[in-house]
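Engineer: Need a 3D model of the following:
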Amino acid sequence: MHTRPHAHSHPRPSEAPMSRQQRDALDALFRSVPRSEVPPAPAEQRAGFAAAITRPGPADVAVRRTVLGGRPALEFEPAGAPARGRLLYLHGGGYVIGSPDTHAGLVGELARRAGLPTTSVDYRLAPEHPFPAALDDGLAAYRELLATGTDPRALALAGDSAGGGLVIATLLAARDAGLPMPAAVAVFSPWVDLAVTGESVRSRKDADPLFVEADLHAYADHYLGADDRTHPLASPLYADLTGLPPLLVQVGTNELLLDDAVRLATRAVAADVEVTLEVGPGLPHVYQHHYGRLDEADAALDRTARFLTDRLDAARSDAVRSDVVG
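Structural biologist: Below is the predicted model:
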């Protein structure tokens, strides 16, 4: 088992050509959006986020509405996907905004590249449904997949931003409930410290074109209210991460949550978890959303797809060997 994070500074020349012009254009676009001194109400934030971020899924990925764990969900079925496993995805949005529809492009792209049927869950949002509603929904979805016959060795999880933190929290709750772990987990720019103590929240404030520190506190207030900001199932940075499956963490240097990702990887290593940490220079929060217009986003999704399928293939091989020995 690898117990040291593989910290890569991407792009690599052979995988993702330098695209400073693309990054600069994206940064300028983000900075051109007017900011309000007073945060908008959640309903207004949701509408604005949906208008800004929503992209359709790939043409060769069928999408249908379904229900998982008692919650609405989107099911993504890539054309010709081999029977190698499936993916459960939890979207980002600070636990306040976002949905499977806003993330249909990103999730569909990941499903297509990995060749994995994927379910994206519409977990309940704060402030209408504060902690632990989102966690309960994530765990219910995971439980139902296992209960309906999905072999955990053929299952992977992924998520971005708050959804990345929720993926980790869901697996911790599953572990504590005695459920088996999946084959792998991947998170993009995970928010895992709702106490907002990372040094990058201050040191990267000028580099981050999307967020200021007050945004993070506002989302945490909506989700947690007066609850403890360091509760390990709300802020998995403070949890014992022992027993988690192989973990891929991708983050950009131009984001307040850089240290959330780095500290998560470090704590996972201390818990003897296999970790791959990828830090992309000059890249913003969840830069993977910008596939097709940012070279590093396409390369990151390709690497994530390989990471997940390699672990699923390895788990399947281990299962076959175990069956033969048994």
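Engineer: Please count neighbours and contacts with C-alpha atoms only from this point.
Structural biologist: Fine.
Engineer: For burial, what's the neighbour tally of L29?
Structural biologist: A count of nearby residues for L29, using other CA atoms under 10 Å, gives 11.
Engineer: run this one through as well so I can compare:
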Amino acid sequence: MSGQQRRALDEMLRHAPLDVGGDVAKARAVFHEMMTSIPLPPDVTTTPGQLGGVPVVTVDAPGSDPSCVLLYFHGGAYAIGSAADAASLAADVSRHCGARAVCVDYRLAPENPFPAAVDDAVASYRALLDQGIPSARIAFVGESAGGGLTVATLVALRNVGLPQPSSATVFSPWADLTVSGASATGKAHLDPALTPQALRTRARDYLGPTTATEPLASPVFADLTGLPPLLIQVGSHEILLDDAVRLAARAADHDVHAELQVWPQVPHVFQSFAVMLDEADQALRSAAAFTRTHWAPAAKTAAGTVPDAPLQP
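Structural biologist: From the prediction side, this is the model:
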């Protein structure tokens, strides 16, 4: 692990042009340019489609097991970002897990406030089940707002009686839209990417008239009983550190298998920077091992082969 790598990443993020809490249209354009500035590896394919009427982008890396699906929820404070913008990190997760990733293009605020994102996430998962893909061969992955959405979606699935996926991994989850965690102020001077003010602005956009303590918006306030195993990864140099810590504690309070990994001196969603940060690659490997551990063995056909369950448009 290189202190020089961490310092270089911190410097790059502090000088990035993105203002998360600024004008939405401009932020979306800048974020898209940042996230797509480095081409995907030539062996990665992306295929647009739909699941349950929700736009998705399927990301495949070599060696992907067609019987397994990573349902991926992108970040962007519920107002910026897209499935296409998340393809690079989703491809890294796909490659490490050996499974295709399906990035959900859930509707964004302020045009589509809560619960639009949760509704789209549930619809996309329900569509996978309807295609015959067993819940035990589906895992959820989410980053930042997508991490909070991941856990909120699990709660929503439980509430409507749908089976849980095999596991969920969240990177730097935004799980408290009240932005009241101690690290929101205590870590502000260390976080090179996010500010409490920016998150409060985007929270207002997403929540509309909904209270910020609504469990399906801020899962740190939810009853997490019955959720699948959770892996929570977070950096110690980010204002959302406390969201991750409290989310793990909340899961433990409700008898959910939860693993919390706090990676020292790294920023928000550091897993995105595997090309320049050793810790990012190590975290991705850890997340992949966790995911593979909780997948059920693939069902066998009469011929003894694993059935291919391709996604349908």
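Engineer: which ones are touching R71 of the first structure?
Structural biologist: V121, D122, Y123, D137 (CA atoms under 8 Å, 6 or more residues apart in numbering).
Engineer: Looking for the alignment partner of it in the second structure.
Structural biologist: Matched by TM-score structural alignment, R71 of the first structure corresponds to V54 in the second structure.
Engineer: what sits against the corresponding residue of the second structure for D176 of the first structure?
Structural biologist: Under the alignment by TM-score structural alignment, D176 of the first structure pairs with N159 in the second structure. Under the criterion of CA under 8 Å, 6+ apart, N159 of the second structure has no neighbours.
Engineer: need the helices for the second structure, in chain order.
Structural biologist: In the second structure, the segments counted as helices under DSSP state H are 3-14, 24-35, 87-97, 116-130, 145-160, 183-186, 196-207, 241-253, 278-294.
Engineer: Can you convert these into a markdown table and add a column each for distance to L224 of the second structure?
Structural biologist: Formatted as a markdown table, these follow (distance: least, CA to CA, whole Å):
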| stretch | distance to L224 of the second structure |
| --- | --- |
| helix 3-14 | 34 |
| helix 24-35 | 32 |
| helix 87-97 | 25 |
| helix 116-130 | 16 |
| helix 145-160 | 7 |
| helix 183-186 | 23 |
| helix 196-207 | 21 |
| helix 241-253 | 6 |
| helix 278-294 | 18 |
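Engineer: Looking at the ones you listed, which is nearest to L71 of the second structure?
Structural biologist: Nearest to L71 of the second structure among the helices of the second structure is helix 116-130 (7.6 Å), distances taken as CA to CA.
Engineer: Which among the contacts of R71 of the first structure count as buried?
Structural biologist: When the contacts of R71 of the first structure are checked for burial by 16 or more other CA atoms under 10 Å, the buried set is V121, D122, Y123, D137.
Engineer: What's the separation between the spatially most central residue of the second structure and M12 of the second structure?
Structural biologist: The structure's the second structure has its C-alpha centroid closest to G142; by CA atoms, centre = their mean the separation is 1.0 Å. In this view, G142 of the second structure and M12 of the second structure are 23 Å apart by CA to CA, to the nearest Å.
Engineer: what's the answer for S286 of the second structure, then?
Structural biologist: 25 Å.
Engineer: what's the answer for Y206 of the second structure, then?
Structural biologist: According to CA to CA, Y206 of the second structure and M12 of the second structure sit 28 Å apart.
Engineer: who's in contact with the counterpart of E238 of the second structure in the first structure?
Structural biologist: Superposed on the first structure with TM-score structural alignment, E238 of the second structure falls opposite E255. By CA under 8 Å, 6+ apart, E255 of the first structure lies in contact with S200, V201, R204, K205, A207, D208, P209, L210, F211, L283, P284, H285.
Engineer: Try it again at 7 Å.
Structural biologist: Applying CA atoms under 7 Å, 6 or more residues apart in numbering to E255 of the first structure gives the contacts R204, A207, D208, P284, H285.
Engineer: To which residue of the first structure is Q131 of the second structure aligned?
Structural biologist: Matched to the first structure by TM-score structural alignment, Q131 of the second structure sits across from T148.
Engineer: ok now stretch 131-149 of the first structure, how far from the chain's centre?
Structural biologist: Put simply, stretch 131-149 of the first structure sits 16 Å off its chain's centre (CA atoms, centre = their mean, to the nearest Å).
Engineer: Give the buried residues for stretch 282-302 of the second structure.
Structural biologist: By neighbour count with 16+ other CA under 10 Å, stretch 282-302 of the second structure contains the buried residues A283, L284, R285, S286, A287, A288, F290, T291, R292, H294, W295.
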